[in-house]
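S.K.: sharing a model that was predicted from the sequence below.
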Amino acid sequence: MACEISIIVPVYKVENYLNKCIDSILGQTFKDFELILVNDGSPDNCPKICDDYASTDQRVKVIHKENGGLSSARNAGLKIAKGKYIAFVDSDDFIHLKMYEVLHSNAKQYSSDIVICDYLKVNEGDVLNSDEPNLRYKEEHYTNIEALNELYGNKGVKFVVVWNKLFKKHLFDNLEFEENKIHEDEFIAHQLLYKSSKITYIPIQLHFYLQRKNSITQAEFCIKHLDFIKAYKERVNFFMTINQFDLQKKAEYSYIPLFFRYYYKAKNEVPNSREELKRLKSEFCFSLFSFIKNPYFIKKEKIGWFIFVINTSLFDSLVQKRLRNF
């Protein structure tokens, strides 16, 4: 049955948090939605919790699937979504009871393709009055290019993550989350923003982002964290493809320092990362002449890149010497 909003919640090993998450969604003052719970092969009590909610509220739909990761679960939810708008909530987070009332009313009033709210980081055990935030605010409106520039401003993370947003469903036509990746929002954010005609930002904290020690973002550095570099490089390539050269240079300015930081972190801390680092270096070398033209970097930095490409051992020794001097 058609509805206004499809809210997609991937579920995996969160039995201690899932009830709070679901209750905050089902208690929304905005009622015309479906809640799609995607059990991503969770080995704990989560599948039963999902089924129990579905048996008591007809708005709840449950998908049971083999474990495929967060992107796979979101994509599975998108395939059955009936709403005019799409929203995502991570299953260890929770939301303000008026979140979708506020986002939806702004989407309708301003014909916005994406509406974004602020979020609040919370720790386990924090007691919050999540019922009555200050709902007085001054909304901000952006074109797609203006919003893409915000990726490199002080609202960067807010414009990247998908769980603080309401999207028109058409934005996901021929577009899905890249699977088998972490930092998955970084791979899709710029594409969603570019497909939008109007983006509205609401500067109030309506999403509560739980900080827990065993989450993916808190995990020990491993080779999968190199996906962050890949996402940033894909964004560089994307801006070049759409002829947005100022954005391309900004993207390069973010990508290159991240490349070297993660490259050497993996090289020093992650066993068996040699082949992956070789591929990443090859991608870096392929774009070197574009990087050289970037006005945001000084000459000394550009000389360093040439040394890295031509004689990595020499560059390694310079890096280690610099680290010893800190």
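M.R.: Right, received. Where do you want to start? Numbers count the residues shown, from 1 in each chain.
S.K.: switch to C-alpha atoms for all contacts and neighbour counts from now on
M.R.: Fine.
S.K.: which element, helix or strand, includes Glu252?
M.R.: Using DSSP states H and E, Glu252 falls within helix 245-269.
S.K.: can you show me the helices along this protein?
M.R.: Under the criterion DSSP state H, the chain contains helices at 18-26, 46-56, 70-80, 99-110, 144-150, 156-160, 184-194, 227-241, 245-269, 274-286, 288-292, 299-310, 312-325.
S.K.: quick revisit: quick one, the helix holding Glu252 and helix 227-241 angle?
M.R.: 160 degrees (axes from the mean of the first three to the mean of the last three C-alpha atoms, to 10 degrees).
S.K.: which elements pack onto helix 245-269?
M.R.: Applying 3 or more C-alpha pairs under 8 Å, 6 or more residues apart in numbering; DSSP states H and E, we find helix 245-269 packed against helix 227-241, helix 274-286.
S.K.: would CSV of the helices of the chain with mean neighbour count and distance to Leu175 be doable?
M.R.: Below are those laid out as CSV (neighbours: other C-alpha atoms under 10 Å; distance: least, C-alpha to C-alpha, whole Å):
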stretch, mean neighbour count, distance to Leu175
helix 18-26, 19, 25
helix 46-56, 16, 27
helix 70-80, 20, 10
helix 99-110, 18, 21
helix 144-150, 19, 17
helix 156-160, 19, 16
helix 184-194, 21, 8
helix 227-241, 19, 14
helix 245-269, 17, 21
helix 274-286, 14, 24
helix 288-292, 15, 28
helix 299-310, 14, 34
helix 312-325, 12, 38
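S.K.: one step back: tabulate the helices and strands packed on helix 245-269 in CSV, adding columns for distance to Thr143.
M.R.: Formatted as CSV, those follow (distance: least, C-alpha to C-alpha, whole Å):
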stretch, distance to Thr143
helix 227-241, 16
helix 274-286, 31
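S.K.: can you check which of the helices of the chain gets nearest to Ser6?
M.R.: Ser6 sits nearest to helix 70-80 of all the helices of the chain, at 8.5 Å, using C-alpha to C-alpha.
S.K.: here's the one I want to compare it with:
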Amino acid sequence: MKNILVSIIMPVYNNEKYLSGAIESVLNQTHKNIELLILDDGSTDSSLSIIENYAMHNKNIRLVSRDNKGVANSIDELLKYVKGDYIARMDGDDYSFPDRIEKQLKYLKENSDVGLVGSFVEVELTDYKNKDDVKLCEDIFNFKIDDKNSSIKFLNGHRMCHGTFMCRAKIFEEVKYNINLNSSEDLDFIFNLISKNFKVGIIEKRFYLNRVDSEFVHKQKYLNEKYNEEILKSKLKFLQSYIKNREVCIVGKSKYSNTLYKILKNNNIKIGDSIIYEYTNDKFADLGKSYIFIVDKCNYEHIRDSLITQGKNDLYDFIFI
């Protein structure tokens, strides 16, 4: 296994503060047969010169530099230079623990049906300190999945930290990153993988330090409409095969129920007569074969139990989104 080449792709944009640490964490991996492909996406700080210095002294580092086009486009560009049979993601302001690549490669070798594996993360806030916000982020990224619930977990709001992604290079023959997305490119990519019958795994150990700022945390707490809309569109695209020709109903009220309603309308999906804010078993019985979107987090368990007693199934008939 030590002879297997792993290609690590690192998009960089203005990461000068943490960039050296990120690169060093790759060079110090216990699995030594690696190539590090770095794309500087039009940085305006000293990131480019930092990368140039490392590339000058390390023959396994390749630098690509260009004007700013965004993360998804950067990944798409870096994939053109990959030589390894396995590809790992890495962000320019994060840190991979020394045995990360070794352990993820071992997992993929032992689980031939898995196309992509991530890991748990340790979260560090870069511009302030708040234990509750660290826990909020770690709860989003650190979750258990299995073959039956992976898509449900991602639809419910969990996100695998994209910097922990490691996958087989061959999956890119069937699945590509959507370069037009700004907020949900990683989630959209995972949904596309699952749709193509690739399995997704998570190692329940922390192999990665994920640095996030107050802007990221704010988005998780108070989703703005633009960020919200892109994520919901990715989820809805994945759910089309379950909704089929059924009309849909939105149960509950949240800060993004109106955005969901608008997206459904714009996609010409038939919506039931009303959005149900108060729910009883009688009202659920009236929904018939409708596909149900649950947007009420506080009462989700109660709503879910009521639907299951009526013979409805999670994902196939309803989803908390």
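M.R.: That came through, no problem. All values reported here derive from a predicted model rather than from experimental measurement.
S.K.: and the TM-score between them?
M.R.: TM-score for the superposed chains, counting by TM-score structural alignment, normalised by the length of structure 2: 0.68, backed by 262 aligned residues with a C-alpha RMSD of 3.9 Å.
S.K.: in a markdown table, list the helices of structure 1 along with distance to Glu4 of structure 1.
M.R.: Below are these laid out as a markdown table (distance: least, C-alpha to C-alpha, whole Å):
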| stretch | distance to Glu4 of structure 1 |
| --- | --- |
| helix 18-26 | 14 |
| helix 46-56 | 19 |
| helix 70-80 | 14 |
| helix 99-110 | 9 |
| helix 144-150 | 23 |
| helix 156-160 | 23 |
| helix 184-194 | 19 |
| helix 227-241 | 31 |
| helix 245-269 | 34 |
| helix 274-286 | 42 |
| helix 288-292 | 45 |
| helix 299-310 | 51 |
| helix 312-325 | 54 |
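S.K.: among the ones you listed, which is nearest Val38 of structure 1?
M.R.: helix 70-80 (5.9 Å).
S.K.: counting contacts, what elements does the closest one pack onto?
M.R.: strand 3-11, strand 33-40.
S.K.: at 6 Å what do you get?
M.R.: Judged by 3 or more C-alpha pairs under 6 Å, 6 or more residues apart in numbering; DSSP states H and E, helix 70-80 of structure 1 is in contact with no other helix or strand.
S.K.: His143 of structure 1 is in contact with Lys198, isn't it?
M.R.: Actually, residue 143 of structure 1 is Thr. It isn't His. Yes: using C-alpha atoms under 6 Å, Thr143 of structure 1 makes contact with Lys198 at a distance of 5.0 Å.
S.K.: could you find the closest non-adjacent residue to the aligned partner of Phe286 of structure 1 in structure 2?
M.R.: When structure 2 is aligned by TM-score structural alignment, Phe286 of structure 1 is paired with Ile269. Of all residues not flanking Ile269 of structure 2 in the chain, Glu247 sits nearest, at 6.7 Å (C-alpha to C-alpha, 6 or more residues apart in numbering).
S.K.: the one you found and Lys265 of structure 2, how far apart?
M.R.: 11 Å (C-alpha to C-alpha, to the nearest Å).
S.K.: now do Glu225 of structure 2
M.R.: Using C-alpha to C-alpha, Glu225 of structure 2 is found at 16 Å from Lys265 of structure 2.
S.K.: now Ile194 of structure 2
M.R.: For Ile194 of structure 2, the distance to Lys265 of structure 2 - C-alpha to C-alpha - is 26 Å.
S.K.: just give me the neighbour total for Asp67 of structure 2.
M.R.: 9 (other C-alpha atoms under 10 Å).
S.K.: mind checking how far Ala231 of structure 1 is from Asn268 of structure 1?
M.R.: 22 Å.
S.K.: before we move on, back to that, between Thr143 and Lys198 of structure 1, which has more neighbouring residues?
M.R.: Ranked by neighbour count (other C-alpha under 10 Å), Thr143 of structure 1 and Lys198 place Lys198 first, with 21 against 16.
S.K.: the more buried one and Ser112 touch, don't they?
M.R.: Yes: using C-alpha under 6 Å, Lys198 of structure 1 is in contact with Ser112, at 5.0 Å.
S.K.: quick one: the lengthiest strand in structure 2 to structure 1 mean distance?
M.R.: Across structure 2, the longest stretch assigned as strand under DSSP state E is strand 199-212. Compared with structure 1 after fitting, strand 199-212 of structure 2 has a mean deviation of 1.9 Å; criterion: mean C-alpha distance after the TM-score superposition for structure 1.
S.K.: so how far is that strand off the chain centroid?
M.R.: 11 Å (C-alpha atoms, centre = their mean, to the nearest Å).
S.K.: which of the residues in that strand are buried?
M.R.: Lys199, Val200, Gly201, Ile202, Ile203, Arg206, Phe207, Tyr208, Leu209, Asn210, Arg211, Val212 (16 or more other C-alpha atoms under 10 Å).
S.K.: who touches that strand?
M.R.: Outside strand 199-212 of structure 2, the residues that touch it by C-alpha atoms under 6 Å, 6 or more residues apart in numbering are 94-97, 100, 114-125.
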